[in-house]
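Engineer: how does the following fold in three dimensions:
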Amino acid sequence: MNTKRLIWAVPVLALLGGAAAGNLMVRQPEATADAEDGPSLDGETGEKTASAPEKDVSPAAWFKFPNQFFVPIVRRGEIDGMMVLTLTVETTEKGKPAIEAQEHRLRDALLRSLIIHANTGGFAGNYTADPKMQQLRESLLTTATKVAGADAHAVLIEDLARSDR
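Structural biologist: Below is the predicted model of the structure:
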């Protein structure tokens, strides 16, 4: 009889222990500041310290390029295929007009970056592997920030397709 209880007790205790450990590992929300936005008191010296600069709290916005990007895949001097991408630039409501005003320069710079990525083998083999996609995203964001400045927060790859010859 005690063996039957033990057989049931061990999994139940393991489940409870796992749930408790998982609860401890879950990231707790950060404590919110008081309603006062002014400087805070330093706990040790009692001196006032300036609060950190606030980030732009403007709502997120997206600029979707009206046309897709077509990137030729060249192998041994001949076109071997074509990559087709749909890109969107993540920005804020305040920054969206600046991105729209730079559309043509931004499109040109992103296309150059995509062609460099293609010519260096970025679209060869398993081009959707995480390291290659991460490299592509970083390259596109670097290019976008060079053209549009801090208004470009991310370059989203919405569609990605390869057409082989």
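
Engineer: going forward, measure contacts and count neighbours with C-alpha atoms only.
Structural biologist: OK.

Engineer: would you list every one of the helices in this protein?
Structural biologist: With DSSP state H as the criterion, the chain has helices at 2-25, 96-101, 103-119, 130-148.

Engineer: which other helices and strands contact the third one?
Structural biologist: Contact here means 3 or more C-alpha pairs under 8 Å, 6 or more residues apart in numbering; DSSP states H and E; on that basis helix 103-119 packs against strand 69-75, helix 130-148.

Engineer: now swap in the shortest one and tell me
Structural biologist: Helices and strands in packing contact with helix 96-101 are listed as strand 60-64; criterion 3+ C-alpha pairs under 8 Å, 6+ apart.

Engineer: give me the angle between the strand it packs on and helix 103-119.
Structural biologist: For strand 60-64 against helix 103-119, the angle by axes from the mean of the first three to the mean of the last three C-alpha atoms, to 10 degrees is 70 degrees.

Engineer: can you pull the contacts of the residue nearest to Leu111 when sequence neighbours are not counted?
Structural biologist: Nearest non-adjacent residue to Leu111, counting by C-alpha to C-alpha, 6 or more residues apart in numbering: Phe69, 7.0 Å away. The contact partners of Phe69, by C-alpha atoms under 8 Å, 6 or more residues apart in numbering, come to 83-87, 111.

Engineer: this one next, for a side-by-side:
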Amino acid sequence: MKKLLPLILIILGIGAGAGAGLALRPAPQPEDMAMNNPCGDGTGAPVAKEPEEEVLPEDREYVKLNNQFIVPVVADGRVGALVVMSISVEVKLGARETVFLREPKLRDVFLQEMFDHANQGGFQGAFTNSNTLDVLRNSLKEAGSHVMGDQLLDVLITDIARQDS
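Structural biologist: Modelled structure (predicted):
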């Protein structure tokens, strides 16, 4: 009996977890359903996804933002470290001047994303882990896209250092 009770609890736990996972999964999006339906959308016309415009390597340029970003890392109500970062942006050819014209707004949205990242503990521990930096890079790209539109192709973290106090 002592060995049977843990086994029953394990089976119930697995069943409850699987049931909760099935019950709480998100509903499929209409785009996903169209992609999964090889017969089309029911109207007789084939469902075609719009091709994304591909930017060739020679149609890109890299713009280094003028100054480094300094982000305080707050721990226990005081600044425990400073993170210093240099960033370049990858843009479509000819957008260099637009980057410099909009640099104050770009710096503002980038700093806000970095502060949010720091407040979520992104600069603690192994902060140079590729997964951690990918999260930061993606959030910077998304924020920068609100300023630059489709001219911004990517955000590159060229230097990063943390100075503990």
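
Engineer: returning to that earlier point: who wins for proximity to Met25 of the first structure among the helices and strands packed on helix 103-119 of the first structure?
Structural biologist: helix 130-148 (25.9 Å; C-alpha to C-alpha).

Engineer: point to the residue nearest the middle of the second structure.
Structural biologist: Asn138 (2.9 Å; C-alpha atoms, centre = their mean).

Engineer: tell me the contacts of Tyr127 of the first structure?
Structural biologist: Counted by C-alpha under 8 Å, 6+ apart, Tyr127 of the first structure has contacts Met133.

Engineer: show me what Ile160 of the second structure aligns to in the first structure.
Structural biologist: When the first structure is aligned by TM-score structural alignment, Ile160 of the second structure is paired with Leu160.

Engineer: wait, that match sits on Val71?
Structural biologist: No. With contact defined as C-alpha atoms under 8 Å, Leu160 of the first structure does not reach Val71; the gap is 10.9 Å.

Engineer: how much space between Leu153 of the second structure and His146 of the second structure?
Structural biologist: The gap separating Leu153 of the second structure from His146 of the second structure is 12 Å, by C-alpha to C-alpha, to the nearest Å.

Engineer: just to revisit the earlier point, output the helices of the first structure in JSON lines; the columns should cover distance to Lys48 of the first structure.
Structural biologist: Shown next, in JSON lines, are the helices of the first structure (distance: least, C-alpha to C-alpha, whole Å):
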{"stretch": "helix 2-25", "distance to Lys48 of the first structure": "33"}
{"stretch": "helix 96-101", "distance to Lys48 of the first structure": "37"}
{"stretch": "helix 103-119", "distance to Lys48 of the first structure": "44"}
{"stretch": "helix 130-148", "distance to Lys48 of the first structure": "36"}
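
Engineer: which residues sit against stretch 109-119 of the first structure?
Structural biologist: 69, 71-74, 123-124, 136, 139-140, 143-144, 147.

Engineer: hmm, 7 Å instead?
Structural biologist: 69, 71, 73, 139-140, 143-144 (C-alpha atoms under 7 Å, 6 or more residues apart in numbering).

Engineer: which of those residues are buried?
Structural biologist: For the contacts of stretch 109-119 of the first structure, a burial check counting by 16 or more other C-alpha atoms under 10 Å picks out 69, 71, 73, 139-140, 143-144.

Engineer: longest helix of the second structure?
Structural biologist: Longest helix in the second structure, counting by DSSP H: helix 4-24.

Engineer: that helix corresponds to what range in the first structure?
Structural biologist: Going by TM-score structural alignment, helix 4-24 of the second structure sits over no part of the first structure.

Engineer: what packs against that helix?
Structural biologist: Under the contact definition 3 or more C-alpha pairs under 7 Å, 6 or more residues apart in numbering; DSSP states H and E, helix 4-24 of the second structure sits against no other helix or strand.

Engineer: for the helices and strands packed on helix 103-119 of the first structure, which one sits closest to Ala14 of the first structure?
Structural biologist: Nearest of those (C-alpha to C-alpha): helix 130-148, 35.1 Å.
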